[in-house]
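Engineer: need a structure here:
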Amino acid sequence: MRLKEGTPMFKIEGLSFQFDHEEIIQDLNFTMKSGTLACVIAPNGTGKTTLFRLIANRLKKNVGQIVIDGYDSHERVVFNSRLFFMEDAQRLTESFSALENLEVIKELWESTVDINEVVQLLQMESFQHKKVKKMSLGMRQKVLIAAAIVSDAQLLIFDEPLNALDLKNITLINALFLSLKKQGKMILLSSHNIYDLLEVTDNLYFLYQGKMRAVPNQLETIKAHYFELFN
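Structural biologist: Prediction:
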């Protein structure tokens, strides 16, 4: 069902998830607007990937509502077409080349994005025909990011997108994130390395005790709050 006009582009209300009698996500609320990047920070095992799986309809929430562009997550086909989330680069099809993986994504999301332009944008020409199983982790990571762009989804979700990338490629990906924001995309990601993302992050959150806590986007404040909560 299409919700009323004027709702946020991406909204979570009262989301909870329990596993083995443990509350992983507790009454979580979150909103995000078009053209922004939000970064979630928390130690391993605190629920970041679980949250992303819930948003992507891969886990069944106990209670709550998730909406993208006015469409509720219960309307799975249209909702799922509006987001892209691949947990990590190991989820790529190993026996396919970079181009073949991107062609699959383009078909599944019914996208009109030019794959060759994305390959050039991410400087993947030298390994576009290489099979994923023969790629380095850094190459795989770039294919994963390319897949998100090729999907042309409105909400792009990444779990540690800068993993295994060197400084040159981190700079390239940050410039890409800025470009995607200008196109109106929403980018939700997690990272342990906030130092490399501060310049492109609009909103920063700690995932603490199953809820999102907004944190000022200033390095010293981030460090102080982190050690206060997670020490």
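
Engineer: please count neighbours and contacts with C-alpha atoms only from this point.
Structural biologist: OK.

Engineer: and the residue sitting nearest the centre point of the chain, which helix or strand is it part of?
Structural biologist: Closest to where the C-alpha atoms of the chain average out (CA atoms, centre = their mean) is Ile157, at 1.3 Å. Using DSSP states H and E, Ile157 sits within strand 155-159.

Engineer: for that strand, which helices and strands make contact with it?
Structural biologist: Judged by 3 or more CA pairs under 8 Å, 6 or more residues apart in numbering; DSSP states H and E, the packing partners of strand 155-159 are strand 83-85, strand 186-190.

Engineer: check the offset of it from the chain's centre.
Structural biologist: 1 Å (CA atoms, centre = their mean, to the nearest Å).

Engineer: again with stretch 146-159
Structural biologist: 7 Å.

Engineer: show the end-to-end separation of that stretch, please.
Structural biologist: Using CA to CA, to the nearest Å, the end-to-end distance of stretch 146-159 comes to 14 Å.

Engineer: buried ones in stretch 168-177, by neighbour count?
Structural biologist: By 16 or more other CA atoms under 10 Å, the buried positions in stretch 168-177 come out as Asn169, Ile170, Ile173, Asn174, Leu176, Phe177.

Engineer: now the other sequence, so there's something to compare against:
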Amino acid sequence: MLEVNNLAIKTRQPILHDFNYQFLPGQFYQIAAENGLGKTSFLRAITDLIPIATGKILLDGKSYSQNKEKVFFFESSDWLNPNLNSLDYLKFVKKMWNSSASLTAEMEFLGVQDYAKVPIKKYSLGMKQKLLVAMYFVSDAEYYLMDEITNGLDEKSRNQLYDRLSQEVIKKNKCIIMTSHYSSELRIVNSHRLVLDKQMMREVPE
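Structural biologist: Coordinates of the predicted model:
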């Protein structure tokens, strides 16, 4: 369980105030907000990339630093080294997360195998996003934190991803937190929708 208690986040301006929530295994959570209101900052706060103003974040009863192998978060394709390739990243993730996932199967899922050894500097946005998706599934982490992961994906790939995320929730008991602009088309089981607005985040009916 990812437990958030009395959380406040402030960067150049206040982002979130007094947020309390429990993100549970076997559940999918979508966080919706206008651009610039702090969706990414919330994920960064969970993973210690930015400090929190007040409150506490516990991952299965421990701090993120004590349990970070349970979480996979790769913020955006901007983090990718353009001189490396898909295979470089996927092998690294598999090793660092001590995963038993199949590299071959995950590269085939959205077609990454077609350009696995091509330098990332030659990728389109869609190709980069497919690599990011493959990295999540190769990690096989208990918690996926996905920030606008569907950007650049075509409709077919998005639907494939949503179906797979449902399976990850049902069969592997994953806790998945995802920010996305495609709220109307999300069809994922055990889903919850949270809205971030005016420095407050709350769950709203589907």
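
Engineer: how big is the offset of the strand holding Ile157 of the first structure relative to the second structure?
Structural biologist: Compared with the second structure after fitting, strand 155-159 of the first structure deviates on average by 0.8 Å (mean CA distance after the TM-score superposition for the first structure).

Engineer: contact partners of that strand?
Structural biologist: Applying CA atoms under 8 Å, 6 or more residues apart in numbering, the contact partners of strand 155-159 of the first structure are 10, 49, 52, 68, 82-88, 148, 185-191.

Engineer: related to what we said a few turns ago, tell me the one of the buried residues of stretch 168-177 of the first structure nearest Asn163 of the first structure?
Structural biologist: Ranked by distance to Asn163 of the first structure (CA to CA), these are led by Ile170 at 9.2 Å.

Engineer: do a quick rundown of the strands in the second structure.
Structural biologist: Ranges of strands within the second structure are 2-10, 14-23, 27-32, 54-59, 71-73, 143-147, 175-179, 191-197, 200-204, based on DSSP state E.

Engineer: which one in the second structure is aligned with the residue nearest to the centre of the first structure?
Structural biologist: Per TM-score structural alignment, the equivalent position to Ile157 of the first structure in the second structure is Leu145.

Engineer: now swap in Ala146 of the first structure and tell me
Structural biologist: Per TM-score structural alignment, Ala146 of the first structure is aligned with Ala134.

Engineer: and the residue nearest to that match when sequence neighbours are not counted, what does it touch?
Structural biologist: Excluding its sequence neighbours, the residue lying closest to Ala134 of the second structure (CA to CA, 6 or more residues apart in numbering) is Glu106, at 5.6 Å. By CA under 8 Å, 6+ apart, the contact set of Glu106 of the second structure is Ala134, Phe137, Val138.

Engineer: burial count for the residue lying closest to the last one once chain neighbours are set aside?
Structural biologist: Okay, so that is Val138 of the second structure. Of all residues not flanking Val138 of the second structure in the chain, Ala101 sits nearest, at 5.3 Å (CA to CA, 6+ apart). Neighbourhood size, Ala101 of the second structure [other CA atoms under 10 Å]: 13.

Engineer: give the equivalent position in the first structure for Ala101 of the second structure.
Structural biologist: Under the alignment by TM-score structural alignment, Ala101 of the second structure pairs with Val113 in the first structure.

Engineer: repeat that for Val195 of the second structure.
Structural biologist: In the first structure, Val195 of the second structure lands on Phe206 (TM-score structural alignment).

Engineer: I'd like to know how many residues surround that match.
Structural biologist: Using other CA under 10 Å: Phe206 of the first structure sits among 23 other residues.

Engineer: now swap in Thr221 of the first structure and tell me
Structural biologist: 11.

Engineer: that's a helix at it, yeah?
Structural biologist: Yes: counting by DSSP: H, G, I helix; E, B strand; the rest coil, one finds Thr221 of the first structure located in a helix.

Engineer: what's the spacing between the nearest residue to it once chain neighbours are set aside and Arg91 of the first structure?
Structural biologist: Residue nearest to Thr221 of the first structure in three dimensions, not counting chain neighbours: Val215, with 7.8 Å by CA to CA, 6+ apart. For Val215 of the first structure, the distance to Arg91 of the first structure equals 31 Å [CA to CA].

Engineer: neighbour count: the two, which is higher?
Structural biologist: Looking at Val215 of the first structure and Arg91 with other CA under 10 Å, you find the greater number of neighbours at Val215, namely 16 against 10.

Engineer: circling back to that earlier point, report the buried residues of the strand holding Ile157 of the first structure.
Structural biologist: So, applying 16+ other CA under 10 Å, buried residues of strand 155-159 of the first structure: Leu155, Leu156, Ile157, Phe158, Asp159.
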